[in-house]
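Chemist: Sequence and computational prediction follow.
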Amino acid sequence: MDNTLPPNVHVSTHPCVRAKLSQLRSSSTNARDTKTLVHEIATIVGCEALAHGLETVQTGTDTTPLGYTYSTEDTAPAHIALVPILRSGLSMLDAVQALLPAPVPVHHLGMYREKTTFQPVEYYNNLPYHKPSAATDTSDASGASELAIIVDPIIATGSTVCAAIDTLRDWGVTRIISLSILASEGGLKRAAETWPEGVEFWVGGVDAETDERGMIKPGVGDIGDRLFLTVGK
């Protein structure tokens, strides 16, 4: 693998991620174990990403069960949205929701890759509509979130995540964190160039290339098909 990945790309070196990714690659790993491994890798990569992508802020004081006063803390920014890319992005959603200290809105984007051109086709988008000024008005719940967290297990050619970034940028987000289990080197570089000052990519691992079908080689196969038992449909 090329060691010259862009500075907004972060590849996990966690030993547990590497071991779990090796297990995930196996064709003998069934749907239930695939779901568990994706969840576990997403938890570790999510921890690494949020440690860098969030800040801690003082929010006041509270009292412990023994009557001691302590300073309370929360995370910033306050306006965060999770954006799973349907359908396989749903497999990472619970992991990231569990890491965040409070519930955040979830806005789904449905995209599939056209089989001959490898270009993304958007078939579902439930980002809330808002007035042009709403993105800068944090009191308006319909406005764009300050931080959007994309969850999509695989970045192969990069087309899908590039389209998602463009959609979120048009919506009005000011910053994006993209979380994935595995990416191809070329797809990751392409995606990293879409909005380099606004997007940070965190991935569990990187493979060198894609094949003639646009699948990562050696990769993990089609995660959506493996999760939902639709391989060979």
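Modeler: That came through fine.
Chemist: alpha carbons only for contacts and neighbour counts from here, please
Modeler: Noted.
Chemist: how close does Glu193 get to Glu200?
Modeler: The gap separating Glu193 from Glu200 is 11 Å, by C-alpha to C-alpha, to the nearest Å.
Chemist: typo on my end, Thr117
Modeler: 27 Å.
Chemist: about what we covered before: okay, Glu193 and Glu200: which has more neighbours?
Modeler: Shown here are Glu193 and Glu200; by other C-alpha atoms under 10 Å, Glu200 has more neighbours (22 against 13).
Chemist: For the helix or strand hosting the more buried one, name the packing helices and strands.
Modeler: Following DSSP states H and E, one finds Glu200 within strand 199-203. With contacts taken as 3 or more C-alpha pairs under 8 Å, 6 or more residues apart in numbering; DSSP states H and E, strand 199-203 sits against strand 9-11, helix 31-53, strand 175-180, helix 185-192.
Chemist: Below is an additional structure, to be compared with the one above:
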Amino acid sequence: MSPLPANVTVSNHPCLKVKLSQLRSATCSPKQTRALVKEISLLLACDALRSVLSVEEEGMDITPLGAEYPVETVSPKRIALIPILRSGLAMVEAFETILPENVPVYHLGLFREKTTLHPVEYYNNLPTGTANNASSCDVAIILDPVIATGGTAEAAIQTLRDWGVGKILVVSVLASDQGLRRAATESGGAGIQVFVGGVDQKLESKGMIYPGIGDIGDRLFLTIGK
């Protein structure tokens, strides 16, 4: 197996690995599933945000003891979270917790057509009407717990490029090797970084990761068998 693209980071955090193992279990309840996805996302957020953010001083403040100190803020400030509906919603709170300032959350609705496995966009609330097709953010962070075929991640990246975003992070709990490579190399991979909790080698005939974690959207929202 050839090495993964250089813009891919697979977590080696021991706690994340154990939590991913727990998430794989068919006995994991929806409540436990939501908790584990959030906890894994917190660990991924630390690495992903560290790769694109820096600290800058912005004015002065006073401590409770009356000492003056420089206020530190993150740069760049124009960051947007882009959860892929439905399951990406489970990752949003983790990133909001880690980020020291409020950031906008824009939703993309994409589903995989059952016969072709191609992504179909059914919802997009990215702001429109910006000058010269420029986006309203410097860094867009795509949140989707699973990268299976890679088609959804690829379509989301293309949408954000059309919106004018130069720097795109893709963050996922689990990816297939095939899908991970597809997402990381979209349009040559320029401006893309991908952070995942783990990688499985196989996809089954319906485009599901094997052994995987099942349909994570159904598991999160208790819609199994719908």
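Modeler: Right, received. Where do you want to start? Keep in mind that this is a model prediction, so the values were computed, not measured.
Chemist: Any idea what the TM-score comes out to?
Modeler: With the length set by TM-score structural alignment, normalised by the length of the second structure, the two chains reach a TM-score of 0.97; 225 aligned residues with a C-alpha RMSD of 1.0 Å.
Chemist: hang on, the earlier thing: what range does the strand holding Glu200 of the first structure cover in the second structure?
Modeler: Taken onto the second structure by TM-score structural alignment, strand 199-203 of the first structure occupies residues 192-196 there.
Chemist: and the residue nearest to Gly88 of the second structure when sequence neighbours are not counted, how many neighbours?
Modeler: Leaving out its chain neighbours, the residue that sits closest to Gly88 of the second structure by C-alpha to C-alpha, 6 or more residues apart in numbering is Asp144, at 4.4 Å. Neighbour count of Asp144 of the second structure, defined by other C-alpha under 10 Å: 27.
Chemist: Would you mind measuring from the aligned partner of Asp144 of the second structure in the first structure to Pro65 of the first structure?
Modeler: Using TM-score structural alignment, the partner of Asp144 of the second structure in the first structure is Asp152. Distance from Asp152 of the first structure to Pro65 of the first structure, counting by C-alpha to C-alpha: 41 Å.
Chemist: before we move on, back to that, what sits against the match of Asp144 of the second structure?
Modeler: Residues counted as contacts of Asp152 of the first structure (C-alpha atoms under 8 Å, 6 or more residues apart in numbering) are Pro84, Ile85, Ser88, Gly89, Met92, Val161, Ser178, Leu179, Ser180, Ile181.
Chemist: ok, of those, which one's closest to Arg18 of the first structure?
Modeler: Nearest to Arg18 of the first structure among the contacts of Asp152 of the first structure: Ile181, at 10.5 Å, using C-alpha to C-alpha.
Chemist: Tell me which residue of the second structure lines up with the closest one.
Modeler: Here Ile181 of the first structure is matched to Val173 in the second structure, going by TM-score structural alignment.
Chemist: any idea how far that match is from Gly109 of the second structure?
Modeler: According to C-alpha to C-alpha, Val173 of the second structure and Gly109 of the second structure sit 18 Å apart.
Chemist: ok so, going back, name the residues contacting each of Glu193 and Glu200 of the first structure.
Modeler: Residues touching both Glu193 of the first structure and Glu200 (C-alpha under 8 Å, 6+ apart): none.
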